Structures are given as structure tokens and as C-alpha cells.
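Asks: For reference, the sequence and a predicted model appear below.
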Amino acid sequence: MSGVGNGPRAVLIGPPGSGKSTVAKALATLWDVERRDTDADIEATAGKEIAEIFVDDGEQAFRALERTAVATAVAEHVGVLSLGGGAVLAPETQALLEAYGARGGAVVFLDVSLSAAAPRVGLNNARPLLVGNPRRQWLDLMEARRPIYERLATVTVLTDKLTPNQAAREIVQAIDATAG
């Protein structure tokens, strides 16, 4: 099984704490393909951590870097791709993922509850959009983003009680079921 054309084998989307990075690693290992994380691409391009980009340059600058990183990765990467939680907010990224999904690509929404996400992320200040009251901020983010995640997803996996390897296996099963 391969990605769409030369596109990714799967694109993982979801909120902070859903397991995008760790599940991407497990899924890439399972499929024996490379994994790529657009947050890492952004940090490499900017030469600084995401939290620093937010502080030094602002959210708009970060989101511009993010749109470019996602478009580049979807065009170039053929393994497992994980996106930052807010990447789906950009209309350009939504259109890109809708087109990718329409061509048969797997856009995987890793869903998670606050109670499962909290210990995974620590809901600390290292996450720029969770500063202040991190639990309230996370709930507000999910309220705004859930409809977008759900609309873009071709596969949804609830990761609350799953290890990264279990989630990866569920993704494979769901993709195989939709493909065949």
C-alpha cells in the first residue's frame, strides 16, 4: 500500500496530547517508512523552537511558516506525516487536506479527551496556545477545531486508552477497511 501518488501514506491531525508524534513514529515503524513532523520542519526553517517563534515573531508569522511547511510536506513526503494541532485552521491547509482525502489519501484524526490529553502534554506553558488556564484553553481549542478535524478526517481513532502501537494498528486496520 502506498500514499496517494507521491503523497504521504497517512497524514495525522488532532489536538495537543492526541499522540500525533508518537503514533506517527509507531505507524512509520509498522509500515517501514519515514515519518515527518511539520512542527520540526518549522523549527528547522526558523532556527528556533515554536514557543520562541510565538514570542519573538507572533502567531501570524508562525502560521505562515506552518502553511508553507504543510504544503511542502504533503507534496514531498511519502511516509507518515504529522501536523501541528492548529495547522488545520488555515483555509489553504483545509483545501489541501480535502483534496488529498478526495484522492484516496488517509487523513487520520487522532481524537482524545481532556482527561487523557492532560497527562500526555502536562498542559504546561511550553505550548504557546495553552498559556494561562491550560485546561480551559485546551477545551476552547477543541471546541473550535473539532468540527474541522472531523470534516477533514477519512479515519478517526480515539487514542484515550491506546498505546501508540495500538493506535497505529487501529489506523492500519481502518485504512485497509476503507481501501478494500
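Replies: Okay, I see it.

Asks: CA atoms for contacts and neighbours, from now on please.
Replies: Noted.

Asks: Looks to me like residue 43 is in a strand.
Replies: No: assignment of residue 43 by DSSP: H, G, I helix; E, B strand; the rest coil gives helix, placing it outside any strand.

Asks: Give the burial count for it, as a bare number.
Replies: 18 (other Cα atoms under 10 Å).

Asks: which residue sits closest to residue 170, ignoring its sequence neighbours?
Replies: Distances taken as Cα to Cα, 6 or more residues apart in numbering put residue 157 closest to residue 170, at 7.1 Å, once the chain neighbours are dropped.

Asks: what sits against that neighbour?
Replies: For residue 157, the contact set (Cα atoms under 8 Å, 6 or more residues apart in numbering) comprises 108-111, 167, 170-171.

Asks: Now with 7 Å, please.
Replies: Counting by Cα atoms under 7 Å, 6 or more residues apart in numbering, residue 157 makes contact with 109-111, 171.

Asks: For it, give its distance to residue 61.
Replies: For residue 157, the distance to residue 61 (Cα to Cα, to the nearest Å) stands at 31 Å.

Asks: next up, a second structure to put side by side with the first:
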Amino acid sequence: MTDDANDEDGDHRLISGWQGRYFEDFEVGDVYKHPYGRTVTETDNVWFTNLTMNLNPMHFNEAYAAETEFGERLVDGTFVIALVVGMSVIDVSMNATANLGYDAIRHHAPVFHGDTIFAESEVLEKRESSSREHVGIVTTELRAYNQEGEKVLSLERTPMVLKREHAEPSPERPPGWPEGVGTQPEEL
């Protein structure tokens, strides 16, 4: 399969975008700095806190939080986990078939409204699956930092990741796209 599908005139073509890493692409010791820092807003925190019914007033009661050692509301720690895991998907689990576990979760420093979070993952281990030949198991340490470079979160994450030979991405049908959706080579 080619990386692009040309039309007859060569004027238009479908080009493959980033399709994520496959099991074979991971090497122990590799570090992936995930693209796009994300600034956490007050709305993010309030909505997530309400959605998850987190009743700790530290997250939603400004008067209460002002009297604490932090002097202001803290961003819900489970939001920070969800955000950082999401940031890592593009590099670590875009081709995962399942997440097996999240371990050794540590909040190293608080996150406040207006903080911008950056994340990176280091490959700690990779191994063949003993029960599924189409995937391998990869363990990474996911680390998050604020705009000052202070580590705010770390955790270990273990997804099952497809092996390249069992994936069939193409410019016409990248991961996650149903067959026939969007521009097709015969339309060019």
C-alpha cells in the first residue's frame, strides 16, 4: 500500500497523516514530548468537579479555598489525570486496543486555574502479549509539568498496542475512520 493515492492528473492526492505508534515502534528509554500544552480554565475545573460529583469545596468554593494554605481553588486532581492521559494518546495509545492499568499515580504539586500543562512519556517496558498475538504490551511513565517546569503529576500507564502487521491504515481510511467516509481516491 502506498502512502498517498494520486488522481490521474496528479493535481490532488490523499496524504497519510500521523497514524500513531505501533508496538514495534516503542523502545525502552525513548521519551516522547507530547505536542500542545493545555491551559486549564476555571470552567474545566468547575464542570469536571460537578460532572464527577466531587464534593470537596477546595475545587468549587472560592471563599473556602481562600482560607486554606493554597489561598485559592485547586484543579480537581482527577481532571489533571484525564487531561494528561489524553495528551499522551497521540504518541502512546492511538493504536491501543485496551488500557490495562494506571499505576503509581502521584500528584507532585497542585494545579491552579490558568496553569498550562505539558506532558511527556518515557517507555519503561515492552513485551509480547501472551494471550493475543496481534498486540504487545507497553508500559510508560507519564509525567506532567506546569509552565514553570514544576512536575505536577506522574503515573505509569500500560496499554495493549496493535502490531503494525495487524493494522491497515491508509490515506483513504486512517485510524478511526469508517470505510467510505470523506474524500476517496476515485473522486479525485
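Replies: Perfect, I can see it now. If you're wondering where the values come from, they're calculated on a predicted model, not measured in any experiment.

Asks: TM-score for these two?
Replies: The TM-score (TM-score structural alignment, normalised by the length of the first structure) is 0.22; 82 aligned residues with a Cα RMSD of 6.2 Å.

Asks: re the thing from before, list the buried residues for the helix or strand harbouring the residue nearest to residue 170 of the first structure?
Replies: With elements taken from DSSP states H and E, the one containing residue 157 of the first structure is strand 155-158. In terms of neighbour count (16 or more other Cα atoms under 10 Å), strand 155-158 of the first structure has its buried residues at 155-157.

Asks: packing partners for the helix or strand following that strand?
Replies: Once the chain leaves strand 155-158 of the first structure, the next helix or strand it forms, by DSSP H and E, is helix 164-179. When contacts are defined as 3 or more Cα pairs under 7 Å, 6 or more residues apart in numbering; DSSP states H and E, helix 164-179 of the first structure packs onto helix 20-31.

Asks: Packing partners of the helix it packs on?
Replies: Using 3+ Cα pairs under 7 Å, 6+ apart as the contact test, the elements touching helix 20-31 of the first structure are strand 35-37, strand 80-82, helix 164-179.

Asks: Which residue is the nearest non-sequential neighbour of residue 164 of the first structure?
Replies: Once flanking residues are discounted, residue 164 of the first structure sits nearest to residue 23: 4.6 Å by Cα to Cα, 6+ apart.

Asks: Surely the one you found and residue 166 touch.
Replies: No: assessed by Cα atoms under 7 Å, residue 23 of the first structure is found out of contact with residue 166, at 8.7 Å.

Asks: Pick out whichever of these two has more residues nearby.
Replies: Using other Cα under 10 Å as the criterion, residue 23 of the first structure and residue 166 rank with residue 23 on top: 25 against 15.

Asks: mind listing what the more buried one touches?
Replies: Taking Cα under 7 Å, 6+ apart as the contact definition, residue 23 of the first structure lies against 164-165, 167-168.

Asks: If we go by neighbour counts, what in the helix ranked longest in the second structure is buried?
Replies: Longest helix in the second structure by number of residues (criterion: DSSP state H): helix 77-92. Along helix 77-92 of the second structure, these residues count as buried under the neighbour rule (16+ other Cα under 10 Å): 77, 79-81, 83-85, 87-88, 90-92.

Asks: Mind putting those into TSV with distance to residue 104 of the second structure?
Replies: Shown next, in TSV, are the buried residues of helix 77-92 of the second structure (distance: Cα to Cα, whole Å):
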residue	distance to residue 104 of the second structure
77	14
79	17
80	15
81	12
83	17
84	15
85	14
87	18
88	17
90	22
91	20
92	18
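
Asks: Next, give me the two most distant ones among those residues.
Replies: Using Cα to Cα, the buried residues of helix 77-92 of the second structure span at most 22.5 Å, a distance reached by 77 and 91.
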